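Engineer: the sequence isn't on hand, but the structure is:
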């Protein structure tokens, strides 16, 4: 489906685009938080590439709700050739490059504190698994998207982080280390890409109620976190997705290199 002439013109060398003129790629969008992120952009009129690795059924179900503006594409973000092919498929289908990138894909992981490897059991393989999926995956998608963003003079990159940097209530050592690397990449990329009118930001949530990754979390943990937040409730995936809309919107055109914590006020700054 090609972009209309009006949309194509609007996408050319502008400091900010309305969400309805953006072509958004959400990685890991076939399930969990990724589905909520993709749906939030679709509800705002954006065109969305629904990336998935194994969750084909979920990705295609989402596309079925928005057949004119959504496209499901399978690709492992750790595979640069597959990511390049996904970008090419998006351009072919929508008639223009990806303008907005949401790096949400997460290697296989369950937020179950009782099952996490402790300091004595940790291996480098745990860290490598997370670093590959989080940091390498984001590097692949960013590099694959840059030419298209520079072509239209506009880009928005939003990386999904965690508030466990500031509040390691459950020390998921490997997961948190990978997200810390992603925060560093966020800030250094923001410095380098600012002159191209490409902003790079991170959203760091806490425990979300509920995603596929948090289904293993005991109810007592949800209750403890809810009681500890000023809002007295656990943040939802839909509320988290609101922050992604903000960073992609014209209202955030001067915001880059930031890490916004979205957890109901549990963690400050």
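Structural biologist: Sure thing, it's come through. Nothing here was measured: the structure is a model prediction, and the numbers come from that model.

Engineer: okay, CA-based contacts and neighbour counts for the rest of this
Structural biologist: Fine.

Engineer: which strand or helix spans residue 156?
Structural biologist: strand 155-162 (DSSP states H and E).

Engineer: what does that strand rub up against?
Structural biologist: 99-104, 138, 142, 149, 176, 179-180, 182-183, 186, 197-206, 244, 247-248, 261 (CA atoms under 8 Å, 6 or more residues apart in numbering).

Engineer: tell me which of those residues fall in strands.
Structural biologist: 100-103, 198-205, 261 (DSSP state E).

Engineer: give me the neighbour count for residue 246.
Structural biologist: 13 (other CA atoms under 10 Å).

Engineer: I should have written residue 120 there, sorry.
Structural biologist: Residue 120 has 6 nearby residues by other CA under 10 Å.

Engineer: dump the residue contacts of residue 25.
Structural biologist: 48-51, 98, 100-102 are the contacts of residue 25 under CA under 8 Å, 6+ apart.

Engineer: repeat the analysis, applying 10 Å as the threshold.
Structural biologist: Applying CA atoms under 10 Å, 6 or more residues apart in numbering to residue 25 gives the contacts 38, 41, 47-51, 70-73, 86-87, 90, 98-104, 141, 145, 157.

Engineer: next, the one to line up against it:
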């Protein structure tokens, strides 16, 4: 299915990588569902920029009933079901190397917060979308990971562990859902310059990344968004269960 025929849900879509992902899919002609949790004004502004090919819908991805309601509302708005899910939502986290908890301070509740945002949130959207995807014999699920669990430039223990778990989910879902024409992949950027979540990252950290990266630059959100579109396009129709690292070559997968 061409991207222009797809209905794409982007979770956590009102800012940062989510916003750039919405813009990339809209550029390719897709219908886009802008999901947000608390950033209503930003979501509404983004919807206004795109026009009738977008709808902004509030939902906490950790709440299965809210997610089901989101899928129902999107179906009603566009007259057809969601075909493509981008699990991008980030719950209560900032990339702040000065304020992060170290190994002696991190608690299970910190891990649980990130696991619920990444893994539980993705499970809820995948399960909500599966019935229609199976009926259509088509579905594209793209989970957003990070290169930090392969190269922890800064050891964000809770965040990187949750994304490593999400990769495990990605590969298991790919194995089971492939028979229905549904692909499940992951796109992993690094610390992006710059998003709301990475705004607290020091210039020293960004300079370290630049010096260590073959392209000698920090990856932009729009560059990761284009890779996400690849996994929704016909060009990736034979690709599933993969983790594509988009970081200028810093991590070689």
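Structural biologist: Sure thing, it's come through. The structure presented is a predicted model; accordingly, all values stated were derived computationally and were not measured.

Engineer: list the contacts for residue 23 of structure 2?
Structural biologist: Residue 23 of structure 2 neighbours (CA under 10 Å, 6+ apart): 13, 17, 29-30, 32, 46-47, 49-50, 222, 225-226.

Engineer: residue in structure 1 matching residue 6 of structure 2?
Structural biologist: Aligned by TM-score structural alignment, residue 6 of structure 2 pairs with residue 22 of structure 1.

Engineer: actually residue 58 of structure 2, sorry about that
Structural biologist: Under the alignment (TM-score structural alignment), residue 58 of structure 2 pairs with residue 74 of structure 1.

Engineer: what's the burial count for its match?
Structural biologist: 20.

Engineer: isn't it up against residue 52?
Structural biologist: Yes - the pair residue 74 of structure 1 and residue 52 qualifies as a contact (CA atoms under 10 Å) at a distance of 4.9 Å.

Engineer: circling back: what range in structure 2 does the strand holding residue 156 of structure 1 sit on?
Structural biologist: Taking TM-score structural alignment, strand 155-162 of structure 1 hits residues 139-146 over in structure 2.

Engineer: tell me, the longest helix along structure 1 lands on which residues of structure 2?
Structural biologist: Counting by DSSP state H, the longest helix found in structure 1 is helix 173-193. Helix 173-193 of structure 1 corresponds to residues 157-177 in structure 2, going by TM-score structural alignment.

Engineer: superposed on structure 1, what's the mean shift for the matching stretch?
Structural biologist: Following the fit onto structure 1, the mean deviation recorded for stretch 157-177 of structure 2 is 0.4 Å by mean CA distance after the TM-score superposition for structure 1.

Engineer: which position in structure 2 pairs with residue 239 of structure 1?
Structural biologist: Per TM-score structural alignment, residue 239 of structure 1 is aligned with residue 223.

Engineer: how many neighbours does its match have?
Structural biologist: Around residue 223 of structure 2 there are 18 residues (other CA under 10 Å).

Engineer: and residue 82 of structure 2, by the same measure?
Structural biologist: Neighbour number of residue 82 of structure 2 under other CA under 10 Å is 25.

Engineer: what's the nearest residue to it if we skip its chain neighbours?
Structural biologist: In space, and not counting its chain neighbours, residue 82 of structure 2 is closest to residue 7: 4.8 Å by CA to CA, 6 or more residues apart in numbering.

Engineer: what residues does that neighbour make contact with?
Structural biologist: 25, 29-33, 53-54, 74-75, 78, 80-85.

Engineer: now with 6 Å, please.
Structural biologist: For residue 7 of structure 2, the contacting residues are 31-32, 82-83, by CA atoms under 6 Å, 6 or more residues apart in numbering.

Engineer: can you give me the strands for structure 2?
Structural biologist: Going by DSSP E, structure 2 shows strands at 7-10, 31-36, 54-58, 84-87, 139-146, 182-189, 243-245.

Engineer: could you say which one of those strands comes nearest to residue 66 of structure 2?
Structural biologist: strand 54-58 (8.5 Å; CA to CA).

Engineer: and that closest one against structure 1, how far off on average?
Structural biologist: Averaged out, strand 54-58 of structure 2 is 0.2 Å away (mean CA distance after the TM-score superposition for structure 1).

Engineer: what's the angle between that strand and strand 31-36?
Structural biologist: 30 degrees (axes from the mean of the first three to the mean of the last three CA atoms, to 10 degrees).

Engineer: hmm, who's touching strand 54-58 of structure 2?
Structural biologist: 31-37, 47.

Engineer: change it to 7 Å
Structural biologist: With contacts defined as CA atoms under 7 Å, 6 or more residues apart in numbering, strand 54-58 of structure 2 is touched by 31-37, 43-44, 47, 70.
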